[in-house]
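*Asks:* predicted model, plus sequence, below.
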Amino acid sequence: LEFLKNNFAGGVDNFLCFSEGERDEEAVSARKRLAEEKDYSAALEYFPKHLKYERILIDHLSKYKNDYAGAVNKLPRNLQLLFIHAFQSYLFNNELKKLLESKKWTGSEELDLIGYESQTTPEQDLALQEFGLTKESFQLKTLSYLSSRGSKRKAFVKVNDFSILSEDPLKLRFSLGSGSYATVVIDYLLE
């Protein structure tokens, strides 16, 4: 989200220091310590080795103070894009939830993955404004290759070959078409 506001420092800090839901106590401790001290050189000594991407950012920032965009640029491209795509998915899923609640769907709807070329509705503009964004926020000036024009995605997908393999623990088997996410299907089933 912060990257869409051109706030790479905030986005990197969130990635490095946010520990809510983290189960690894060593990682929690390292994240909290970095949040307090902001000493990237020292963090290289105590940050867990298995936090590979965090260590890439820390290493860069220990050498190039305040070059947060440069640090992000050191990450694999697919991870960089994930920061943008995750927020697009969040907006998409909220819009889908509202569509389902309205009970006015036919099953053939396509919804927006909002980007800077999207023809947004007033409701979508309002959803973006709640985060201090506009559709133009998806056209990044820094690290412009992370910009997203936007696209459409089917709101509903066909779940094929569905079966329950076991109930305790719950194990499911099914297949989906490309561009569909099993986690979304499972989340919907468990609601």
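*Replies:* That came through, no problem. Numbering: from 1, shown residues only.
*Asks:* please make it C-alpha for all contacts and neighbour counts, starting now.
*Replies:* Fine.
*Asks:* check which helix or strand covers residue 161.
*Replies:* Per DSSP states H and E, residue 161 falls inside strand 160-167.
*Asks:* which parts of the chain are helices?
*Replies:* Here the chain has its helices, by DSSP state H, at 8-17, 25-37, 40-46, 52-63, 68-73, 77-102, 122-129, 182-190.
*Asks:* nearest approach to residue 139 belongs to which of those?
*Replies:* Within the helices of the chain, the stretch nearest residue 139 is helix 77-102; the backing value is 10.7 Å (Cα to Cα).
*Asks:* got another, please set it beside the one above:
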Amino acid sequence: MKQSPYPVEQLLGMQYYVCDTEGVQGLLRQDAEDFMVHEISNEVKTSEEPSDKYLICRLEKKNWELQRAVKEIAKILGVSHRRISWAGTKDKHAITTQLISLYDISETAVQNIRLKDITLTPVGRSGQQLSLGDLQGNRFEITIRACTPDNLEERVAQINTCVGTGVPNYFGIQRFGVQRPVTHLVGKQILLEDYKEAVRTYVGFPSEGEPESNAAARRAYLSDNDPKAALETLPVQMRYERAILHHLAERPDDYEGALKSVPPKLLSMFVSAYQSWLFNMGLSHRIQEGYALSKPAPGDRVIFQTGKTDIVGDKNAGQAEVLIKRGRAHICLEMPGEKTVPTHSTSEQLITSLMEADGISYASFRKAGEMTGMSFKGAVRRISLSTSVESEVCDDTVRLSFSLGPGQYATTICREYMKADPTRMI
């Protein structure tokens, strides 16, 4: 076990590495080609029947955020972006390949699309659209450059072993905002129904990594609370902040309405980020207590391949350990939501105490669901992430190849190798 020395990781709950080996440091995503993501899709039954309303296409993109790419494609086709769906969201600063489905669109229309660094290839038609989570996982080809060269190959081999055994399945920094990790703080204020403070946090909280002119504009808004003045200084690229401010300029003090001017998915992500922060903090607490990621402790929650969960006690501890070793069960933590769930482990008890200290209850998630139009039922998440990694070391460059399941972060794996400042991973 090794503690992270980076304040931002400490604040976001990503407090430990399990591998004591010194990290390779280095730089991730120097070029888009350094981070390649290939979706491992579920089998999609395609046909040539025109009655099948969904056109399935392979989307290849470079340095495109998925939502923006979809909106540009929809704009060219002259349809609503809601007619396009996908199984998983991919990284922006990368080269990615995945399937998308387009409702009632012809192959000819798609073949006429011309967008820089985007290729859209029809692969057939289907009677069903793709849905989030409808994939087996992703295959990653990652290059880490400018690594510290001393004993590099030996260090990589040692970390390969650690990653094969299991590393903390933290939510990565991208869940909280890569440049400005404040989404969980906004989510906290939404849960508290303090919409004014949620707006002030999202619009006004400056980041050390952003241009000083932007940071100054944010600080000015915190100081004078004047949306019209802020609109004059905030750059047009900050479209969500500006949408909030435009609403406030027209309807002063309607902070709830201002928050609702951003897309519902973004609004719900604020609350989800707070849930993610709680998970990270609970997981770090478990590691700090000295419990192994792969060995169940009394009160641990385990999830089976069927999706059912159970609590580890004296009677079933041995059986749970055997199932975990065989990969048929996994230790997990409950991320709280609107449904009250009894806690048994010290990690889940810590999560509950953090909520109580913030003044947040299970009912808070129900009210946040009503406000955002989403549901926050809570979920269980595995505490460890493991994969078999193929590695290659050449001078000061490390190349990694591995596969992960849905909802698992490649940067969580890279973090264990690099042990670098998070800003070098974005």
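*Replies:* Yep, that arrived. In this text the structure is predicted, and so the values were computed from the model without any measurement.
*Asks:* just give the TM-score of the two.
*Replies:* TM-score of the superposed chains, computed with TM-score structural alignment, normalised by the length of structure 1, equals 0.87; 191 aligned residues with a Cα RMSD of 2.4 Å.
*Asks:* of the helices of structure 1, give the one that comes closest to residue 155 of structure 1.
*Replies:* That would be helix 77-102 among the helices of structure 1, by Cα to Cα, at 6.6 Å.
*Asks:* circling back to that earlier point, other SSEs contacting the strand holding residue 161 of structure 1?
*Replies:* The contact analysis (3 or more Cα pairs under 8 Å, 6 or more residues apart in numbering; DSSP states H and E) places strand 160-167 of structure 1 against strand 170-175.
*Asks:* what's the mean deviation for the strand it packs on versus structure 2?
*Replies:* Overlaying structure 2 shows strand 170-175 of structure 1 at a mean distance of 4.4 Å from the equivalent residues (mean Cα distance after the TM-score superposition for structure 1).
*Asks:* for that strand, packing partners?
*Replies:* Using 3+ Cα pairs under 8 Å, 6+ apart: strand 170-175 of structure 1 touches strand 160-167.
*Asks:* now the strand it packs on on structure 2. Mean distance?
*Replies:* Looks like 5.0 Å for strand 160-167 of structure 1 (mean Cα distance after the TM-score superposition for structure 1).
*Asks:* now that strand, how far from the centre of its chain.
*Replies:* Mean C-alpha position of strand 160-167 of structure 1 versus that of the full chain (Cα atoms, centre = their mean, to the nearest Å) differs by 29 Å.
*Asks:* repeat for stretch 97-106 of structure 2
*Replies:* Worked out by Cα atoms, centre = their mean, stretch 97-106 of structure 2 lies 24 Å from the chain centre.
*Asks:* that one maps to which residues in structure 1?
*Replies:* Using TM-score structural alignment, none of the residues of structure 1 align to stretch 97-106 of structure 2.
*Asks:* of all residues in structure 1, which one is nearest the centre?
*Replies:* With distances taken as Cα atoms, centre = their mean, residue 86 lies nearest the centre of structure 1, 2.5 Å away.
*Asks:* what does it align to in structure 2?
*Replies:* In structure 2, residue 86 of structure 1 lands on residue 273 (TM-score structural alignment).
*Asks:* picking that back up, for residue 167 of structure 1, find the nearest of the helices of structure 1.
*Replies:* Closest among the helices of structure 1, using Cα to Cα: helix 182-190, at 12.8 Å.
*Asks:* contacting residues around that closest one?
*Replies:* Applying Cα atoms under 8 Å, 6 or more residues apart in numbering, the contact partners of helix 182-190 of structure 1 are residue 176.
*Asks:* also stretch 100-107 of structure 1?
*Replies:* 99, 155, 156.
*Asks:* residues touching the second one, list them.
*Replies:* It refers to residue 155 of structure 1. Residue 155 of structure 1 sits in contact with 96, 107, 108, 109, 110, 111, where contact means Cα under 8 Å, 6+ apart.
*Asks:* can you pick out the most distant pair from the residues you listed?
*Replies:* Maximum distance among the contacts of residue 155 of structure 1 (Cα to Cα): 12.3 Å, for 96 and 108.
*Asks:* excluding sequence neighbours, find me the nearest residue to residue 192 of structure 2.
*Replies:* residue 360 (6.5 Å; Cα to Cα, 6 or more residues apart in numbering).
*Asks:* next, count neighbours for that neighbour.
*Replies:* 18 (other Cα atoms under 10 Å).
*Asks:* what do we get in structure 1 for it?
*Replies:* Match for residue 360 of structure 2 (TM-score structural alignment): residue 133.
*Asks:* now residue 317 of structure 2
*Replies:* With TM-score structural alignment as the criterion, residue 317 of structure 2 matches nothing.
*Asks:* ok, residue 317 of structure 2 to residue 383 of structure 2 distance?
*Replies:* Separation of residue 317 of structure 2 from residue 383 of structure 2 (Cα to Cα, to the nearest Å): 17 Å.
*Asks:* map residue 214 of structure 2 onto structure 1.
*Replies:* Residue 214 of structure 2 maps onto residue 27 in structure 1, by TM-score structural alignment.
*Asks:* contacts only, for that match.
*Replies:* Contacts of residue 27 of structure 1 by Cα under 8 Å, 6+ apart are 19, 47, 48, 51.
*Asks:* contacts only, for the last one.
*Replies:* When you say that, I think you mean residue 51 of structure 1. Residue 51 of structure 1 touches residue 27, counting by Cα under 8 Å, 6+ apart.
*Asks:* which residue in structure 2 lines up with it?
*Replies:* In structure 2, residue 51 of structure 1 lands on residue 238 (TM-score structural alignment).
*Asks:* repeat that for residue 95 of structure 1.
*Replies:* So residue 95 of structure 1 corresponds to residue 282, using TM-score structural alignment.
*Asks:* follow-up on the earlier one: got a list of contacts for the strand holding residue 161 of structure 1?
*Replies:* 170, 171, 172, 173, 174, 175, 176.
*Asks:* mind checking how far stretch 354-362 of structure 2 is from the chain centre?
*Replies:* Centre to centre, stretch against its chain (Cα atoms, centre = their mean), the figure for stretch 354-362 of structure 2 is 23 Å.
*Asks:* typo on my end, it should be stretch 77-88 of structure 1
*Replies:* Taking Cα atoms, centre = their mean, one finds stretch 77-88 of structure 1 lying 6 Å from the centre of the chain it belongs to.
*Asks:* next one: stretch 143-161 of structure 1
*Replies:* 13 Å.
*Asks:* now do stretch 10-20 of structure 1
*Replies:* Counting by Cα atoms, centre = their mean, stretch 10-20 of structure 1 comes out at 13 Å from the chain centroid.
*Asks:* run through the residues that contact residue 132 of structure 1.
*Replies:* Contacts of residue 132 of structure 1 by Cα under 8 Å, 6+ apart are residue 5.
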